[in-house]
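K.L.:
Here is a sequence with its predicted model. Questions after.
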Amino acid sequence: MCSRLIQFVVLINKDKDLYITDFNSQWTKNNSDLVPEINSLVFVNDSQVSVYSEAVIELSIALHPLLKPIKLGYLIPKKLRDGLYKIIAKNRHKFFKQDACKLANEKFKAMYLN
């Protein structure tokens, strides 16, 4: 959970009902039938499950009112959006170098489902 995306989500989140977890958490094991091999960010809102580029768009919309224009990403064909997502995901360690994991702050602890 050291990714910069997660750190960014915690930093700008304005939704008190938005939580994060990972595939290995006890919460996921007890409450989800998602498979960790999906290799994608997964966004769950009520009963709707979004993956790949759709998950990024839906998460952005939920995170902060100023990110709502990202919904325009739906104008880009899904195949193209998902292809770009997969390229970035596959090469994320080349693009985004991370030296060390930041310590979890109180906001992170409140958002994390374990």
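P.N.:
Looks like it came in fine. Bear in mind that the values here come from a model prediction, so they are computed numbers and not experimental data.
K.L.:
Could you use CA atoms for every contact and neighbour count after this?
P.N.:
Noted.
K.L.:
Roughly how far does Cys101 sit from Ser3?
P.N.:
Between Cys101 and Ser3 the distance is 8 Å, computed by Cα to Cα, to the nearest Å.
K.L.:
What of Phe95?
P.N.:
Using Cα to Cα, we find Phe95 at a distance of 12 Å from Ser3.
K.L.:
of these two, who's got more company?
P.N.:
Between Phe95 and Ser3, Ser3 has the larger neighbour count (other Cα atoms under 10 Å), namely 16 against 10.
K.L.:
Against that first model, consider the following:
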Amino acid sequence: MPSSPATILFDGVCNLCNGFVQFVIRHDRQRRFHFAALQSEAARALLARHGQPLPAPEPDSVVLVENGRVYTHSEAILHIAAGLGGWWRALALGRVLPRPLRDAAYRWVARHRYQWFGRQNSCMLPTPDLKARFL
């Protein structure tokens, strides 16, 4: 077991990102992932501890911090899918596609996510039973 939990950093006002977090919560049977909005001080501190730049005002990537490594864009999604176990591990086969191609598709969706899925005025608040999994 890693010394600190695998942490997913996400755009807290993005409806697509919030939906992704809800998906991970539903499928993370081992409760190995923790979460923080990229807009939060906790996320900024975690990124700084790992020597990563602070997110832009409108972040363009989900970030996974796991075992001292930082993953972004398509690589973060593939690592998260593998971490969910079961059938979701099969999505890791996406690594056969060149990363520049995967990341280009990821960035295209990220550029349009507010237009397609909308955004909130503030970051989501976890329910009391999920609060321990949010930084």
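P.N.:
Alright, I've got the coordinates. Note that this is a predicted model, so its numbers are computed, not measured.
K.L.:
What's the match for Asp103 of structure 2 in structure 1?
P.N.:
If you follow Asp103 of structure 2 across to structure 1 using TM-score structural alignment, you land on Asp82.
K.L.:
Over to Leu93 of structure 2?
P.N.:
So Leu93 of structure 2 corresponds to Leu72, using TM-score structural alignment.
K.L.:
burial count for that match?
P.N.:
Neighbour count for Leu72 of structure 1, taken as other Cα under 10 Å: 9.
K.L.:
surely Phe117 of structure 2 meets Cys17?
P.N.:
No. Between Phe117 of structure 2 and Cys17 there is no contact under Cα atoms under 8 Å: 9.4 Å.
K.L.:
Please report how far the residue sitting nearest the centre point of structure 1 lies from Glu106 of structure 1.
P.N.:
In structure 1, the centroid-proximal residue (Cα atoms, centre = their mean) is Leu41; its distance is 4.7 Å. As judged by Cα to Cα, Leu41 of structure 1 and Glu106 of structure 1 stand 23 Å apart.
K.L.:
Then Thr28 of structure 1?
P.N.:
21 Å.
K.L.:
Comparing those two, which residue is more hemmed in?
P.N.:
Each of Thr28 of structure 1 and Glu106 has its neighbours counted (other Cα under 10 Å); Thr28 has more, 17 against 9.
K.L.:
Double-check that that one belongs to a strand.
P.N.:
No. Looking at Thr28 of structure 1 with DSSP: H, G, I helix; E, B strand; the rest coil, it is helix, so not inside a strand.
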